[in-house]
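Novice: Build me a model:
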Amino acid sequence: MTRLFKHIGGDRVIWMIVVFMALASVLLVYSSIVTLAYKYQDGNTFYYILKHGLFIISGFLFIYLIHKVHYRYLSRFAQLLFWISIPLLILTLLLGQNLNNASRWLVIPVINQSFQTSDLAKLALIMFTARTLAVKKDDLKDFTKGFLPIILPAIVICGLILPANFSTAAVLFTSVLMLMFMAGSRLRHMSLIIPAGGLALLLVFAVAKIQPDLFPRAETWINRVERFASDKEEDPNGNYQIEQAKIAIATGGFFGKGPGNSTQRNFLPHPYSDFIYAIVLEEYGLLGGLFILMFYLILLYRAVRIVQAVPHSFGAYLVLGLSFSLVFQGLVNMAVNVNLLPVTGQPLPLVSMGGTSLWFTCISLGIILSVSRAVEVGATEENYKEDESKNEPVNKPIADAAN
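Specialist: Next up is the predicted model:
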């Protein structure tokens, strides 16, 4: 074990959380894919668990390789990813695989693997925002020089994600706003987003009424909110997914039914992804559900510790943005499963079955660990100061940047 730790760097607690969540993912996915296997693979669950296992193993490889790269090199790479993600999102809307009136996937040639371009866009936007905040740190209070260069790229990316995936756009935009707030952007400027966003949504719904083909998902969004807010006694079948999740939670009790003993996996839509937390609560009970929640909160806490230690604002914003978006997405998934939010379709990071989405989660964790590793080896501002004339950030602690 000691020899193993010599080859990995970064926060050991985060490494342990990732390993635990990956093991939990294998158990939960294996338990929840029975119906999927019978529907598409003649009951061959091995096909799906092997595929999921390969994605986890390759994901760990991504974490290891990326955490070995110093995060300063990601500054310029953030720009490249941002500009690549825009045409990919447009291409997805025009030519992507359509499922339930949503075009979210492109197919990667050769390996024939579907690829959700919003996953790349999420990573790209957070990296780009972190870089811009670091570069513009002296102009953050200025509306033209500091606010618009950050918020406009976020509006573009989230606007391209929104037609097919409202919840992903909302989670991502919230993460960007949080990052701007922590960096020290003016609340007066940020408050303008609320009325502007409200008007934009009203415009989207108005256009959807006139031209449903432009925003085919708008009706689904409205129906989900109406079902969430409606009287459950008047329409007990109005939200089938949540009702089945409630049964899973109620029958799980405090200690759960035990691994592999779920019955609601046969009735819940997507029990291996969107509603996997309901399977956690059914098989492992409230105790297991609290453990999963605790690990996400510990991940966020360890990320904050890294932010406090890193001497460069780019690294601090990078860790803060990536960790918050992962944990926030996890909390949204859990809230949906226990009926605290309308159904969104957000998977549980590191736990839900997923292909490229799992990869991008692992890439995000690799970047967080890269920053942590740089702190560990004693990176100083003198070692890694960048040349502003080359349009790269000269960083400083996040606490100073926020003042």
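Novice: hey, let's count contacts and neighbours off CA atoms from now on
Specialist: Fine.
Novice: Determine the number of other residues adjacent to A208.
Specialist: 17 (other C-alpha atoms under 10 Å).
Novice: Please generate a structure for the following sequence too, so the two can be compared:
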Amino acid sequence: MVSRAERTWFADWWWTVDRLLLFALAALMLAGIIFSLAASPPVAARLGLDAFHFVNRHIMYLLPAIVVLLGVSFLSPRAIRRLALVVFIVSLAMTAATLFFGAEVKGARRWIVLAGVNIQPSEFVKPAFVILVSWLFAESSRKTDVPANTMAVALLVSVVGVLVLQPDFGQTLLVTLVFSALFFMTGMRFVWVIVLAGVGAVGGFIAYSTIPHVARRIKRFLDPSSGDTFQVDAAVESFISGGWFGRGPGEGTVKRILPDSHADFVFAVAAEEFGIVVCLAVVALFAFIVLRSMRRAQRSEDPFARFAVTGLALLFGTQAAINMAVNLALIPAKGMTLPFISYGGSSMISLAYGIGMLLALSREQPRADMIAVPSDIGLAERTA
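Specialist: Predicted coordinates:
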């Protein structure tokens, strides 16, 4: 056990980091391995691979993700801002490069190959973007003469512009929602609410009118008889089939016919084999992580930390909510992973980077009024 009396870098980290958040994240990662064992073997068999191919790769991605998460959680706020700027510039440039060099998959160019590894750079844009706009909003609250809000909107336009060109409307929606929430925290006037809502509505209409696969997804959601809804229907059936307590590990049948059972629809596989009770426990874990982070943000005296922790928590929680809503056919299908549970290397490592920053910025800091200055102490003693 690490003693509070120790003055080492690890002891300082251990006694200031939110350990309950760490344990909740560890539980999510463990659930991800268990669900991968349940969902991925049939997918591997259909592709002619070893039964545990995706399980092994899931764990292989998880190990560097843990290293990134813990390593970033040691950083200072200044180091986090500097690193986020570098990550944002590099990942945004790589995201733009996918438009020219990326392979087209299902009508979109989101992946680029570097040194034989497939990378989805837009995943890394999101957490870095949250840090940068949080920095700008914090500066805006301190210095009214700095056009920080205008610069934040310019960053949003640059990110959304590249994502729409891919096209990736799921990530666009996620980034815009988080930005809007942070913008609302700055105390924006109601006119900006109307402007943002109007721009979003116009953008959605243009996407619906000009991009065929977006129109097809929305039409299928509104009218299932208008197209193929096989995956969503199978996912919903898995919740019905599993009931409250599931059919038992390895007894699920939906995973044998779902192409993305190990990725986008792993939550549905968990529902069939482990039951709705386990799914509710997973939802509770996500809710705990988000609400606990929000509470830490509320208690922070640093505006930057308050904005950043809130934004990163919203990014994490909204992504999870979108994935689970798709599995339950509550919203049109989006290609978005369930954090730390779905298969996907880029997603897992970028989530680890974001959560690592959240842990670093939510670490307990000594209050200014509790820090005793030696000269003041001596003066107080002499006065007494």
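Novice: Contacts for the helix or strand encompassing R57 of the second structure, please.
Specialist: Using DSSP states H and E, R57 of the second structure falls within helix 53-73. The contact list for helix 53-73 of the second structure, computed with C-alpha atoms under 8 Å, 6 or more residues apart in numbering, reads 29, 33, 36-37, 40-41, 44, 80, 343-345, 348-350, 352-361.
Novice: The aligned residue in the second structure for A196 of the first structure - how many residues pack around it?
Specialist: Alignment note (TM-score structural alignment): A196 of the first structure maps to V199 of the second structure. V199 of the second structure: 12 surrounding residues under other C-alpha under 10 Å.
Novice: next one: the one 5 residues further on
Specialist: As a burial measure, the neighbour count of G204 of the second structure was computed by other C-alpha under 10 Å and equals 14.
Novice: Can you get me a residue count around the aligned residue in the second structure for V135 of the first structure?
Specialist: Applying TM-score structural alignment, one finds that V135 of the first structure aligns to E139 in the second structure. Taking other C-alpha under 10 Å as the neighbour definition, E139 of the second structure ends up with a count of 18.
Novice: sorry, back to before: buried residues in the helix or strand that contains the match of A196 of the first structure?
Specialist: Secondary structure from DSSP H and E places V199 of the second structure in helix 190-210. Residues of helix 190-210 of the second structure classed as buried: A207, Y208 (neighbour count, 16 or more other C-alpha atoms under 10 Å).
Novice: swap in stretch 238-249 of the first structure?
Specialist: Of the residues in stretch 238-249 of the first structure, G238, N239, Q241, I242, E243, Q244, A245, K246, A248, I249 count as buried by neighbour count, 16+ other C-alpha under 10 Å.
Novice: As a markdown table, these with secondary structure would be great.
Specialist: Formatted as a markdown table, these follow (DSSP: H, G, I helix; E, B strand; the rest coil):
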| residue | secondary structure |
| --- | --- |
| G238 | coil |
| N239 | coil |
| Q241 | helix |
| I242 | helix |
| E243 | helix |
| Q244 | helix |
| A245 | helix |
| K246 | helix |
| A248 | helix |
| I249 | helix |
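Novice: Now render those residues as TSV, adding distance to I90 of the first structure.
Specialist: Below are these laid out as TSV (distance: C-alpha to C-alpha, whole Å):
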residue	distance to I90 of the first structure
G238	34
N239	32
Q241	31
I242	33
E243	36
Q244	36
A245	35
K246	38
A248	39
I249	40
